[in-house]
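Enquirer: One predicted model, sequence on top.
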Amino acid sequence: MTPQEISTAQLAAQITAQLTTAIMLLDSQLHIRYFNTACCAVLGLGEKRLSEQYFPELFQHIDISTEHFAGAIAAKQGFSVSDVQAVLADGRHLLLDISVTISERPAGYLLLELRQVDQQRKISLESLQQHQHLAARELIRGLAHEIKNPLGGLRGAAQLLEESLSDDLKEYTQLIIAQADRLRNLVDRLLGPYRAAQRINSNLHQMIEQVRQLALMDNPSAVQFSRDYDPSIPDFAFDPELLQQALLNIVRNAQQALEHTSEPAICLQSRVLYQHTLHGKRYKLVAMIRVTDNGPGIPAGIRDTLFYPMVSGKAGGTGLGLSIAQTLIHQHGGWIDCDSWPGHTEFTLYLPIADTED
């Protein structure tokens, strides 16, 4: 059949079917009237599942509301949104760039272009966050040095002064010494762990179970813990004490986030990943630990700076726990990632097991 013998509609259908960008046509009630093959690939759904489906019902959660679409139809004005978090009905998480155009024929229809950007954005975000994290750590170390020197002099002067004071005045020098010690402890916490990781061949699940037992001992919200471990993860070299501290910080945060959640639950999961890239290096084997809770989610305003020191979503929080956890995982050549939406938050720890590829 020659191009002249193919109708315009048939030609358009053939072209859109071959596009790698997912194309979807919605009517004014947001039911799917057309989709190309790329939609099935991006959403991981078959043609029967997508046909005539009500678009919002494809997702447990998506950052774009139905009111957003209705406003676009009413104003006859399309829009584009980047980094849209979408959670499919089966729990899979996608990061999408979505462009919406108002169709003239048929009138009132919405033409959606969906581009999956998970992997590219994750790699660039990991690189950016790594550099920002290291820069923040260096800044803190410099500030800590400038603070600890005069603080030590202040404390020493207070001790010398105390020797020449009567007992009724010593309470003031003791107050100075106590506050100087408190500030020094805060600075030490900002600096994180004193020692480098001392790696020994250890069992990952044994360490996770120790964290679970510690969390259960102090569990005021009666959080229900579940486990989903991958028995194929081999023993490998890591520092059990430092890794336990990092994981416990994350689990404690999850417990606190669930304080006002009915039926609070945390799932501890482990998996082994093959040919996984961390910090620009590809590893044959990587261990993954995931901590998932059903709390309210992390406020959007702090997600990008979540691992920075002094950033916290809790009233009265110091914002040191996650920063220290990221530093401890960094010492193992790993990385901590976070995904969150209302009703679901997951922190994922990646730890290299095998050497990098030659």
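Expert: Right, received. Where do you want to start? Residues are numbered from 1 along each chain as shown.

Enquirer: From here on, just use CA atoms for contacts and neighbour counts.
Expert: Will do.

Enquirer: Ala41: neighbour count?
Expert: For Ala41, the neighbour count with other Cα atoms under 10 Å is 13.

Enquirer: ok, second structure coming up, stack it against the first:
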Amino acid sequence: MSHNTFNSNDVLESLSTSVLILDSALRVSYINTATEILFEISQRQAENIPLQTLLPGEKKLFKSLERVVSTGQALIEREVHLFLPASGEVLVDCSIKVLDTDDSYVILELALLDYQQRISRDENLHTQQQVVRGLAHEIKNPLGGLRGAAQLLERQLDSEDLKEYTRIIITEADRLQNLMNRMLGPNQQPEKRHTNIHEILQHVRQLVDIEVDERLKFKIDYDPSIPDLFADFDQLIQIFLNIVRNAVQAMHGVGLIILRTRIQRNITIEKQYYRLGVLVEVEDNGPGIPESLQDSLFYPLVTGRADGTGLGLYLVQNLVQRNGGTVSCSSKVGQTIFSVTFPLEFGRER
């Protein structure tokens, strides 16, 4: 491939890794799109400002940067905790090296670790779902025969006491059949059309408003510039209705739910790369999700409620995947955020 067929700036802009080019005084000379998103600052706003302004209070990273400036030797720092004013604490791997063409500039690369972990979790979860669906099919098939045999037996019995036992078999078979149907998820394929995400969120809000009182507040934080998604309208309502109702139940109907939308750039979903996507966040200020449940939250039959089936979030994951998206959750006491990302274009292999 000749060097004329691509532009090096285009390559930098398409990276999901944050790249900052700094001068020897550690002032910002350039940031790529991934950095703009991470720090919520534009290239124009960032130019010539000290890196210390973007990372107030940071010490360890600056010592490493100063060492690279003085020695010229590259450094890699693993699992560095950084506090970003825009988005709070993040865990990153840092790579620092002097720019080959000019010793007076330093390249700082920040790779978000939770992004890689999420990709790994999504792949793992997808495998688990395939196993569960296979198992549900295997259980569902003999249940029909079991129910039919119990009905035939009931017709042959004269004793009402004995018929009570066959009715229990039929009732329990129906209950298990219903559970298996829910585990298998919706049968129909998504009927995708151009869909306004804010129309969906407003509809969900109206549905939930009917079920709660004034002790539950909604706050909206929408990016009005987001174009329409190509997705199934009804399935998206089901996704966000499940997530919002989950939050309401966790807070016992008292607290604040924030519905937030943002454009995302340079995302990877199921090994497909997309230049643009939409991020929808449902945030609540409830008690948080127990740490023991956080890694298995989207697995079937996992629940933190005594009366729960543990299928609500499993079905959310299923429907999100059917519509080409990905879902994740971060939670601590006082702040739980469900993040759902959908692509806004056709993807390509990464």
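Expert: That came through, no problem. This one's a predicted model, so the numbers in the text were calculated from it and none came from an experiment.

Enquirer: Please pull up the equivalent of Tyr308 of the first structure in the second structure.
Expert: Under the alignment (TM-score structural alignment), Tyr308 of the first structure pairs with Tyr299 in the second structure.

Enquirer: My guess is its match contacts Tyr314. True?
Expert: Yes: Tyr299 of the second structure lies in contact with Tyr314 (Cα atoms under 8 Å); the separation is 5.6 Å.

Enquirer: which residues touch Val278 of the second structure?
Expert: Residues near Val278 of the second structure by Cα atoms under 8 Å, 6 or more residues apart in numbering: Ile226, Thr261, Arg262, Ile263, Gln264, Thr341, Phe342, Pro343, Leu344.

Enquirer: go with 10 Å
Expert: 197, 223, 226-229, 261-265, 267, 325, 340-344 (Cα atoms under 10 Å, 6 or more residues apart in numbering).

Enquirer: circling back: what touches both of Tyr299 and Tyr314 of the second structure?
Expert: In contact with both Tyr299 of the second structure and Tyr314: Leu125, Gln129, using Cα under 10 Å, 6+ apart.

Enquirer: picking that back up, filter the contacts of Val278 of the second structure to the buried ones?
Expert: Buried subset of the contacts of Val278 of the second structure (neighbour count, 16 or more other Cα atoms under 10 Å): 197, 226, 229, 261-265, 267, 325, 340-344.

Enquirer: if we can go back for a sec, would you verify that the match of Tyr308 of the first structure is located in a helix?
Expert: No: assignment of Tyr299 of the second structure by DSSP: H, G, I helix; E, B strand; the rest coil gives coil, placing it outside any helix.

Enquirer: Read off where the longest strand seen in the second structure ends up in the first structure.
Expert: Scanning the second structure for the strand with the most residues, using DSSP state E, yields strand 255-269. Per the alignment by TM-score structural alignment, strand 255-269 of the second structure matches residues 264-278 in the first structure.

Enquirer: now stretch 25-37 of the second structure, how far from the centre of its chain.
Expert: In terms of Cα atoms, centre = their mean, to the nearest Å, the centre of stretch 25-37 of the second structure is set 26 Å apart from its chain centre.

Enquirer: Now do the buried residues in it.
Expert: Leu26, Arg27, Val28, Ser29, Tyr30, Ile31, Asn32, Thr33, Ala34, Thr35, Glu36, Ile37.

Enquirer: and of these, the nearest to Ser64 of the second structure?
Expert: Closest to Ser64 of the second structure out of the buried residues of stretch 25-37 of the second structure is Leu26 (11.6 Å), distances taken as Cα to Cα.

Enquirer: Show the contacting residues for Glu13 of the second structure.
Expert: Neighbouring residues of Glu13 of the second structure by Cα under 10 Å, 6+ apart: Val19, Ile31, Asn32, Thr33, Ala34, Thr35, Arg265, Asn266, Arg275.
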